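J.: sequence plus predicted model, see below.
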Amino acid sequence: MDKIRELSTKKAAVIFTKSSCCMSHSIKSLFYELGASPAIHELDKDANGKEMEWALRALGCNPCVPAVFIGGRFIGSAKDVISYHLDGSLKQMLMDAKAIWL
């Protein structure tokens, strides 16, 4: 859990993914389209990936990827991010965290 906490606060937007996950790819693309440049941590390519997966599950992220943090705060998984995007609050969260500027 400490590794997740540390990595999730290093940038304004952080996404934990797996390289083979199509939803992870979609969420990364959404962030890029909004103008954000999130830190991406691919669990399947990280030596501590399995431990981080378990920590993300303990946070309530099931499936464990994609797991999105904005401003150091756990936002949720793909369905949560898409909901925030549809109601317009995702962009505001990114602006408040200084992940994007308009």
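T.: The structure has been received and is ready for your questions. Residues are numbered from 1 along each chain as shown.
J.: C-alpha from now on. contacts and neighbour counts both.
T.: OK.
J.: in contact with the residue nearest to Ser77 when sequence neighbours are not counted, which residues are there?
T.: Closest residue to Ser77 apart from its sequence neighbours, by C-alpha to C-alpha, 6 or more residues apart in numbering: Ala67 at 4.8 Å. Going by C-alpha atoms under 8 Å, 6 or more residues apart in numbering, Ala67 touches 15-17, 56, 61, 74-78.
J.: below is structure B, check it against A:
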Amino acid sequence: MDKVMNLASQRAVVIFSVSTCCMCHAIKMLFSQMGVNAAVYELDKEPWGKEMEQALVHLTGRHKSPVPVVFIAGKMVGSTEVIMSLHLARKLVPLLREAGAIWL
């Protein structure tokens, strides 16, 4: 858990993902198209990926794969549903501005 929280606090936007997950790909593309230079950790490619996935399961309370999980300004925001809801409600951009992830 400490490793996940440490990584999550190192950049304005951090995404924990799995390289073969279509929802993870969609979230990464959304942030990329918004001009966000997110740190992305592919759990299936990281040496500590299994341990980080278990920590994310604990943090999110989800019983199956918790990815994607997005942290903004060191705080867990959530998965695809939460990010897309914020985006559609026009609340994601202000959150990213406040975190210093975008300047537009």
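T.: Yep, it's here. Keep in mind it's a predicted model, so treat the numbers as computed, not measured.
J.: before we move on, the earlier item: show me what the residue nearest to Ser77 of structure 1 aligns to in structure 2.
T.: Counting by TM-score structural alignment, Ala67 of structure 1 lines up with Val69 in structure 2.
J.: show me what Tyr92 of structure 1 aligns to in structure 2.
T.: Wrong residue type there; residue 92 of structure 1 is Gln, not Tyr. Aligned against structure 2 by TM-score structural alignment, Gln92 of structure 1 finds its counterpart in Pro94.
J.: how near is that match to Glu53 of structure 2?
T.: When distance is defined by C-alpha to C-alpha, to the nearest Å, Pro94 of structure 2 is 29 Å away from Glu53 of structure 2.
J.: between the two, who's got more neighbours?
T.: The residue with more neighbours, out of Pro94 of structure 2 and Glu53, is Glu53; 22 against 16, by other C-alpha atoms under 10 Å.
J.: secondary structure element for that one?
T.: helix 49-60 (DSSP states H and E).
J.: could you do Ile15 of structure 2 as well?
T.: Residue-wise, Ile15 of structure 2 maps onto strand 13-17 under DSSP H and E.
J.: buried ones in that strand?
T.: Across strand 13-17 of structure 2, burial judged by 16 or more other C-alpha atoms under 10 Å covers 13-17.
J.: ok, stretch 69-82 of structure 2 next?
T.: 69-74, 76-80.
J.: mean per-residue distance, the longest helix seen in structure 1 to structure 2?
T.: The longest helix of structure 1 (DSSP state H) is helix 22-33. Compared with structure 2 after fitting, helix 22-33 of structure 1 deviates on average by 0.4 Å (mean C-alpha distance after the TM-score superposition for structure 1).
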